[in-house]
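> Have a look at this fold, sequence not included:
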């Protein structure tokens, strides 16, 4: 645990983020829309359904699909409006082939396609050209290494039909802890066992050492990262090729009440999900006050 000075990070409650069902997944689109998926029981059809809510400020749109016997944990949206739900794990069929764990729906909730993105998925985000960036945790990397499948590379990009467009061949990823696809030209990830933040898809990769903490989410703005796991959050500042902690962060409401829940971050956006609401903030909008407290 790092012992940096403490700073409060206020988050605004989203009025359109009321929740009525069991939380399934939370995500951000590349253009900043928030996606939440929840499971409810439809009394009219007597079936369990999944509702995919798209939020932007006080706007909300919902797509409903029938629940499958799959434990989805990741959600995103393609630039053309199609939605994708992904399960972290996948099963193999009787012949040994992997069963689908990625399902694509049109905006009305009709299933368009399904395919396998391999087992052991840690995170999934779609860029503005429609590539599906997928990171893998250790079980997916080392179990898949035996068969030389995609998960063994730790970070892979697919097109919208499941065909590989990119494989990490440079960094020795044992576990890709966190992913932040800001755009097709700025992809960040954080991996073990080197504890490094990497930025790829520019002329030269940026490789930065970091605290030896298993950060599972991070937001990025300029030379700063707000990185967090289930126990702690830190504001990190880059000096050359080193990210060092300058603040411990506590998330609070606008009324200064302490907040706890599940964090999701992308680009400089931050969402904290409680059992009833979502709370939202941008690192860029709060950065000056956080740094001034130094």
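Looks like it came in fine. Here the structure is a predicted model, which means the values were calculated and not measured.
> Please count neighbours and contacts with C-alpha atoms only from this point.
Will do.
> Packing partners of the longest helix seen in the chain?
Ranked by number of residues, the top helix in the chain under DSSP state H is helix 283-292. Where contact means 3 or more CA pairs under 8 Å, 6 or more residues apart in numbering; DSSP states H and E, helix 283-292 is packed against strand 6-13, strand 217-221.
> Need the winner for burial among these.
Highest mean neighbour count of the helices and strands packed on helix 283-292: strand 217-221, a mean of 23 (counted as mean count of other CA atoms under 10 Å).
> does the nearest residue to residue 226 once chain neighbours are set aside count as helix, strand or coil?
Nearest non-adjacent residue to residue 226, counting by CA to CA, 6 or more residues apart in numbering: residue 235, 4.5 Å away. Under DSSP: H, G, I helix; E, B strand; the rest coil, residue 235 falls in the strand class.
> okay, pairing it with this:
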């Protein structure tokens, strides 16, 4: 790659995304909404609670969840508005079984259900059928490799009640670094050690070789792919069954100020979280020369 080739992508400040507490996680729903979790001290309850925000164009709705003691990493939403919060890790119960790490709340913050999606979760996406796609990093894949652990498959899909309905058996996943579920029949993932991006389309799958560089999020648009590890972001272009790095990408605000933060990508959307607010854009806003 020509390291001198640098492209700048403009991201717009998301209205009503001001962060007043501790930012916990940001997520993108299948419908394109941005969701964000803040940990805020509640003076009436005299304890920390979670504020789960659903960001709309110019405003946001907030659900207060009292269960702030769980170290949540992921947030998403079901089609009827129920909120899914998931912790990456889960603890053992006294009998050796896993304790819940997935919690479902209604829009008033009441807990409706909880179950375990296995340990070592790398990413979580809910599709339009309310199916929960879960990818796992190496500790989830190998921790219980001698058992029937779901995490050992590297990628799995659950129904909304926590019952597994799909396990990856086609790809030798040691670590499923990135996931992008665009629909129930249109999902992408990136895995190690083969450094391949896989496109699942119903019963059919296609894999592409990518450079030996780890990334945690990515979007695909036509022949182009943007990958990021939050520190470095690259534009790749498909050439046959391989994606080739073409340029490094830098993000900037509407004022031209350089942006650095935690990046989440899904479908063709990009959201960057700073300590104080969110910035967003779509891949279609950027047309490579």
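Here it is on my side, so go on. The structure presented is a predicted model; accordingly, all values stated were derived computationally and were not measured.
> And the TM-score between them?
Laid over one another, the chains give 0.97 as their TM-score (TM-score structural alignment, normalised by the length of the second structure), with 289 aligned residues with a CA RMSD of 1.2 Å.
> Around the residue nearest to residue 226 of the first structure, how many other residues sit close by?
When neighbours are counted by other CA atoms under 10 Å, residue 235 of the first structure registers 26.
> what residues are up against it?
The neighbours of residue 235 of the first structure, taking CA atoms under 8 Å, 6 or more residues apart in numbering as the test, are 224-227, 245-249.
> ditto for residue 202 of the second structure
Counting by CA under 8 Å, 6+ apart, residue 202 of the second structure touches 184-186.
> returning to what we had before: mind checking what the residue nearest to residue 226 of the first structure lines up with in the second structure?
Using TM-score structural alignment as the criterion, residue 235 of the first structure maps onto residue 235 of the second structure.
> Identify the residue range in the second structure corresponding to stretch 257-271 of the first structure.
Mapping stretch 257-271 of the first structure onto the second structure (TM-score structural alignment) gives residues 257-271.
> Adding neighbour count and secondary structure, write the contacts of residue 235 of the first structure out as TSV.
Listed next are those as TSV, based on neighbours: other CA atoms under 10 Å; DSSP: H, G, I helix; E, B strand; the rest coil:
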residue	neighbour count	secondary structure
224	22	strand
225	24	strand
226	25	strand
227	23	strand
245	22	strand
246	21	strand
247	23	strand
248	22	strand
249	20	strand
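> ok, of these, which one's closest to residue 162 of the first structure?
residue 227 (29.9 Å; CA to CA).
> In contact with the nearest residue to the closest one once chain neighbours are set aside, which residues?
When the adjacent residues along the chain are set aside, residue 227 of the first structure lies closest to residue 218, with 4.1 Å between them (CA to CA, 6+ apart). Applying CA under 8 Å, 6+ apart to residue 218 of the first structure gives the contacts 178-180, 225-228, 265-266.
> quick revisit: out of the contacts of residue 202 of the second structure, who's the most crowded?
Within the contacts of residue 202 of the second structure, most neighbours by other CA under 10 Å means residue 184, with 19 neighbours.
> what are the ranges of the helices in the stretch 101-250 of the first structure?
138-145 (DSSP state H, counting those that start in this stretch).
> just to revisit the earlier point, with distance to residue 56 of the second structure added, can I get the contacts of residue 202 of the second structure in JSON lines?
Putting these into JSON lines (distance: CA to CA, whole Å) gives the following:
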{"residue": "184", "distance to residue 56 of the second structure": "24"}
{"residue": "185", "distance to residue 56 of the second structure": "26"}
{"residue": "186", "distance to residue 56 of the second structure": "25"}
